[in-house]
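> give me coordinates for this.
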Amino acid sequence: MQDPTILILASLADGDKHGYAIMEDIQVFAGIRLGPGTLYGAICRLEQRGWIRAVKFEARRQPYRITAEGSQHLKEQLALLGHVVRTGNRRMREA
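Model prediction:
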């Protein structure tokens, strides 16, 4: 997976997290280790798009929250991925 957008949004779907917690969560649920540069670059882009926002700073860590627009985008992307997976599985069975 080239673009970490869906991974970050999925991580934030169950609650606010700071960067390190997002990295750890993605490692657990996707088996993908994002480097800090990749993560924080993506966080910046997601904030610019309005899909996540920074919330109250706590103990030297900046937590982030998914927005309504981010949740909608995540739902759309998950639906698309579901379709791709179903199509791929069907085609593999037919091959």
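> could you use CA atoms for every contact and neighbour count after this?
Noted.
> contacting residues for residue 27?
By Cα atoms under 8 Å, 6 or more residues apart in numbering, the residues touching residue 27 are 33-34.
> try it again with 10 Å
7, 21, 33-34 (Cα atoms under 10 Å, 6 or more residues apart in numbering).
> give me the distance between it and residue 4.
Separation of residue 27 from residue 4 (Cα to Cα, to the nearest Å) stands at 12 Å.
> so what's in contact with the two at the same time?
The contact sets of residue 27 and residue 4 overlap at residue 34 (Cα under 10 Å, 6+ apart).
> what comes up buried for the host helix or strand of residue 45?
Using DSSP states H and E, residue 45 sits in helix 36-49. Using 16 or more other Cα atoms under 10 Å as the test for burial, helix 36-49 gives 39, 42-43, 46-47.
> next up, for comparison:
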Amino acid sequence: MARRTPELGRFTDVALLVLISLAEGQKHGYRMISDIEQFSGTSLEPGTLYGALMRLEERGWIEPVETTERRKPYRITDAGRESLREQLATLRRVEQAGARRAGLAWGAA
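Model (predicted):
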């Protein structure tokens, strides 16, 4: 898939789900897991989530929020919002091509 940002590297579904969740506002891990399951139907294991959080933080797409609480919240960065916009644009192109090639018309029963 064509991407304008070269450092995107391998973009995983989990990374996309995390960025979508954090685009709404800062969250800690358990809240992200619940949110992701609610909006996508995808159940993430904590190890899967925290591995994705570590990779996203290394890329500068998310950052931890200072807190005195036990749970560590994260927020999306401007770079993370840009990579999310690029990935969603790519997914829209893929979805449109797939629907066109499969002869699907959205909204038709």
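> post the TM-score for the overlay when you can.
With the length set by TM-score structural alignment, normalised by the length of the first structure, the two chains reach a TM-score of 0.93; 93 aligned residues with a Cα RMSD of 1.2 Å.
> summarise which helices and strands the helix holding residue 45 of the first structure is packed against.
Contacts defined by 3 or more Cα pairs under 10 Å, 6 or more residues apart in numbering; DSSP states H and E place helix 36-49 of the first structure against helix 5-12, helix 19-30, strand 52-54, strand 63-66, helix 68-94.
> measure the most centrally placed residue in the second structure to residue 103 of the second structure for me?
With distances taken as Cα atoms, centre = their mean, the residue of the second structure nearest its centroid is residue 16 (2.2 Å). Using Cα to Cα, residue 16 of the second structure is found at 27 Å from residue 103 of the second structure.
> likewise for residue 71 of the second structure?
Separation of residue 71 of the second structure from residue 103 of the second structure (Cα to Cα): 47 Å.
> repeat that for residue 96 of the second structure.
10 Å.
> which residue of the two possesses the greater neighbour count?
Using other Cα atoms under 10 Å as the criterion, residue 96 of the second structure and residue 103 rank with residue 96 on top: 13 against 9.
> for the alignment partner in the first structure of residue 89 of the second structure, give me its contacts.
Superposed on the first structure with TM-score structural alignment, residue 89 of the second structure falls opposite residue 79. By Cα under 10 Å, 6+ apart, the residues touching residue 79 of the first structure are 73, 85.
> run the last query once more with 6 Å
Contact analysis of residue 79 of the first structure by Cα atoms under 6 Å, 6 or more residues apart in numbering lists nothing.
> roughly how far does it sit from residue 29 of the first structure?
Taken as Cα to Cα, the span from residue 79 of the first structure to residue 29 of the first structure is 18 Å.
> ok, so of the contacts of residue 27 of the first structure, who is nearest residue 66 of the first structure?
residue 7 (11.9 Å; Cα to Cα).
> how many neighbouring residues does the equivalent of the closest one over in the second structure have?
Using TM-score structural alignment as the criterion, residue 7 of the first structure maps onto residue 17 of the second structure. Residues within reach of residue 17 of the second structure, counting by other Cα under 10 Å, total 23.
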